[in-house]
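> Show me how the following folds:
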Amino acid sequence: MILHVIKSNIYSGAENVVCQIIKGLSGHEEFIYMAPHGPIEDKLKSIGLYDCYRGIDALTISEIKKAVDELQPTVVQAHDFTASVLCGFALKGRVPVISHIHCNPLWLKNPLHPNSISYMIASRWFSQIIAVSDAVANEYVYSGALKCPITTLGNPFSVKQVLEAGETASAGSSDILYVGRFNEAKNPLGAIKIFEAIPYHDDLTFRMVGNGELLDECQAYATSQGLNVHFEGFQDNVYKYMKTAKLLLMPSIFEGFGLVALEAMSLGKPVVCSGVGGLSDIINDSCGYICCDTTAYVNSIDELLSDSGVYEAKSRTAKLRAASFDNLDTYCKNILAIYKSFS
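Prediction:
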């Protein structure tokens, strides 16, 4: 049995990966999804995975020890840094721990940051590290001190799943779409300021899908500047917004893989992004733009919205490029092989 350990209680990128693994390998392994109580419970119910859920009040060392004692898992798969560190210190080699890293925050490069140091110390008890992109291993300041194997697997991705989900519902159209958490990493306020810098922004529709700690600040800024930004909140099905949008805006400050970009590209939407993390492996001039400042963002968006020839060419290539990343079956086989290596 595989115990997935997650700190967050919402549904986003890392949580999607866990659900894809559980669904893809349900015929091969038994799984438990352990996370704090919260909105994730409704999501797990909606996709038929609630029976796998072990709810806790908060992710702590004592809760991890208790779960392992009761469930006796063959492998513990800890998702992202906090869960990995807690599992390392809680178990100290009792059970193989896979540290599965889905993002590459800025502190990875800082040798004095407490998170960098604690992860390095806890890694002595990791049996395997799975990274979402090469950028994670390349940017971690103590990567040379890690003793366990590091494997880059990307993210599980299925064009078919995106297209099918997009057909089940519809939403209001938009010229520009932002999809992601409202946190520092995703830079939602930066997205609003890019929109504000477009000279004709009053004639455009900008929708932002997601929730997070910066939502109130973003709403307040949009209101204070008189910007017509549609805040749609958290949505179970973001694809209904993607299929009616013209382009996706991703001004992330750091990014692990960039799954949202692939999802939008599957629906033929060009992506205008920062190119950080895994985005540089996904986006190129054929399907979108990588921008370094506000002027570049504005010029790129303007070209897409004003030149139908450019837009159609990038839209066609976006679909083709997204299809080249379709890897769900292969991804699940690779994960299963890692599990089997501990049996």
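> from here on, contacts and neighbour counts on C-alpha atoms
Will do.
> List the contacts of the nearest residue to residue 279 once chain neighbours are set aside.
Counting by C-alpha to C-alpha, 6 or more residues apart in numbering, residue 279 lies nearest to residue 258, which is 5.4 Å off, once chain neighbours are set aside. For residue 258, the contacting residues are 277-279, 282, by C-alpha atoms under 8 Å, 6 or more residues apart in numbering.
> Can you tell me how far residue 258 is from residue 85?
The gap separating residue 258 from residue 85 is 24 Å, by C-alpha to C-alpha, to the nearest Å.
> What of residue 156?
Going from residue 156 to residue 85 by C-alpha to C-alpha gives 24 Å.
> returning to what we had before: inside strands: which ones of the contacts of residue 258?
Applying DSSP state E to those, no entry is found in strands.
> Does residue 151 fall in a helix, a strand, or a coil region?
Assigned state for residue 151: strand (three-state reduction, DSSP: H, G, I helix; E, B strand; the rest coil).
> you'd agree it is up against residue 130?
Yes - between residue 151 and residue 130 there is a contact at 4.9 Å, judged by C-alpha atoms under 8 Å.
> between these two, who's got more neighbours?
Ranked by neighbour count (other C-alpha atoms under 10 Å), residue 151 and residue 130 place residue 130 first, with 23 against 16.
> Pull the contacting residues for the more buried one.
Applying C-alpha under 8 Å, 6+ apart, one finds that residue 130 lies in contact with 98-101, 150-153.
> what element comes up after the helix or strand harbouring it heading to the C-terminus?
Following DSSP states H and E, one finds residue 130 within strand 128-131. The helix or strand immediately downstream of strand 128-131 is helix 134-139, counting by DSSP H and E.
> for comparison, sequence B:
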Amino acid sequence: MKILHVITSLELGGAEKLLLDLIPAQKKQGIDVELLVLDLNGEVFLDEYKKRGIKIYVPEVNNKKSYKNIFQIARIIKEGKYDIIHTHLIHSQIWVSLARYMAKEPIYMTTEHSTHNRRRESSIFKILDKFIYSAYEKIIAISEATARELINWTGVSLKKIEIVSNGVSLRSFMGKARERKGNKIIMVSRFHKSKDHITVLRALAKLPKEYTLTFVGEGETEESVKREALMLNLGDRVQFLGYSNSVAALLKRHDIAIQSSNFEGFGISALEAMASGTPIVATNVEGLANVVDDAGLLFELGNVQDLVDKIKLLEDPSFYFQKSKDGIKNSLKYSIETTAKKYIEIYKGE
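From the prediction side, this is the model:
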């Protein structure tokens, strides 16, 4: 069986991180897997993909918004003689849904990675999305919330949807239940409208000065978050680290992980934190809350005081140790090997 995953870019994001672990895991289970990336501008993962021996194609146009992708994708699919074409994120979903009319042999699937996006704020895009998703024989949702929101938006049949939770490479992140050593908070997340870094900053301003905060990630809202940190006079307590490929080590050097999101399909960063033994405090939004559950602490979206209160609960040594232990136990349900196996079962079922 030969699979081609197609993704919009290799920028910092959950889908990009998922494929970085998923493709090698699928290859280890005997599947021939390759990757097509529409646009390498702004990439942060390319070297990591190459280190893992993943064969990557890039259309000559190297522009996720160009209609020329249709023809170049169709050519790559025909030449590769793939059994399954599996798309991720909107631009790849759009162009592949059109390219399939010129490359009809493979089975086409897509994964829905989020409960919300900006297109769903305008009814104009509903017609477009209905067309896009109708082009795929199977749609894989990363959570029940993701599936439900997609059905509500497009009316796609439930029979067409499979739910497969994301996974992580537990061996890379797995830690031991640990005691608290300090007051270092970390949030690993791209700077994007789907994330809520501002609430984390405002919570830090209310916490004792011994608390520090590290943001790991890059993105479009980074400058506005930096301005907020300056206005709150937090310059000496906040570090903007940028992109890092050493997240596992960073998590283990911090005491508390935060995942603050306006909406979230799943929450890979929260899962990585739990696997490392770093207690997680996350926004109580669908998708993310389902992953964290009772293994971490949940706070109300945008509620600064609620976040402060949840962080302070972890000042109790026994409670902190228990949450570290709970997180590790919860993470074991989400191994990348299990995720890869479930995807392969779906491929073979088609």
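> TM-score for the pair, please.
The TM-score (TM-score structural alignment, normalised by the length of structure 1) is 0.87; 328 aligned residues with a C-alpha RMSD of 2.4 Å.
> how close does residue 17 of structure 1 get to residue 110 of structure 1?
Applying C-alpha to C-alpha, the value for residue 17 of structure 1 to residue 110 of structure 1 is 27 Å.
> again with residue 21 of structure 1
Residue 21 of structure 1 is 32 Å from residue 110 of structure 1, where distance means C-alpha to C-alpha.
> For those two, work out which one has more neighbours and name it.
Legend: neighbour count by other C-alpha under 10 Å for residue 21 of structure 1 and residue 110, higher for residue 21 (20 against 15).
> Can you tell me the closest non-neighbouring residue to that one?
Ranked by C-alpha to C-alpha, 6+ apart and with sequence neighbours excluded, the top spatial neighbour of residue 21 of structure 1 is residue 332, at 6.3 Å.
> Please pull up the equivalent of the one you found in structure 2.
Using TM-score structural alignment, the equivalent of residue 332 of structure 1 in structure 2 is residue 340.
> what's around its match, how many residues?
Using other C-alpha under 10 Å, the number of residues around residue 340 of structure 2 comes to 23.
> The residue nearest to residue 279 of structure 1 matches what in structure 2?
Using TM-score structural alignment as the criterion, residue 258 of structure 1 maps onto residue 267 of structure 2.
> again, but for residue 237 of structure 1
When structure 2 is aligned by TM-score structural alignment, residue 237 of structure 1 is paired with residue 246.
> Residue 219 of structure 2 versus that match, what's the distance?
Taken as C-alpha to C-alpha, the span from residue 246 of structure 2 to residue 219 of structure 2 is 18 Å.
> Double-check the residue nearest to residue 21 of structure 1 against residue 25; I have them as touching.
Yes - using C-alpha under 8 Å, residue 332 of structure 1 makes contact with residue 25 at a distance of 6.6 Å.
> before we move on, back to that, just name the closest of the contacts of residue 130 of structure 1 to residue 46 of structure 1, please.
Checking these against residue 46 of structure 1 with C-alpha to C-alpha, the nearest one is residue 100 at 24.7 Å.
> what ranges do the strands span in structure 2?
Here structure 2 has its strands, by DSSP E, at 2-9, 32-39, 56-57, 84-88, 107-112, 138-141, 161-163, 184-188, 212-216, 238-242, 256-259, 280-283, 297-299.
> Identify whichever of these lies nearest to residue 305 of structure 2.
With C-alpha to C-alpha, the closest approach to residue 305 of structure 2 among the strands of structure 2 belongs to strand 297-299: 9.1 Å.
> so where in structure 1 does that closest one end up aligned?
The alignment of strand 297-299 of structure 2 onto structure 1 (TM-score structural alignment) spans residues 288-290.
> how far is that stretch from where the chain is centred?
What separates the centre of stretch 288-290 of structure 1 from the centre of its chain is 19 Å, taken as C-alpha atoms, centre = their mean, to the nearest Å.
> What's the average distance for that stretch when superposed on structure 2?
Following the fit onto structure 2, the mean deviation recorded for stretch 288-290 of structure 1 is 2.7 Å by mean C-alpha distance after the TM-score superposition for structure 1.
> And the counterpart of residue 160 of structure 2 in structure 1, how far from residue 285 of structure 1?
Counting by TM-score structural alignment, residue 160 of structure 2 lines up with residue 149 in structure 1. In this view, residue 149 of structure 1 and residue 285 of structure 1 are 34 Å apart by C-alpha to C-alpha.
> Ok, residue 339 of structure 1 next?
According to C-alpha to C-alpha, residue 339 of structure 1 and residue 285 of structure 1 sit 38 Å apart.
> if you count what's nearby, which of those two comes out ahead?
Legend: neighbour count by other C-alpha under 10 Å for residue 339 of structure 1 and residue 285, higher for residue 339 (19 against 12).
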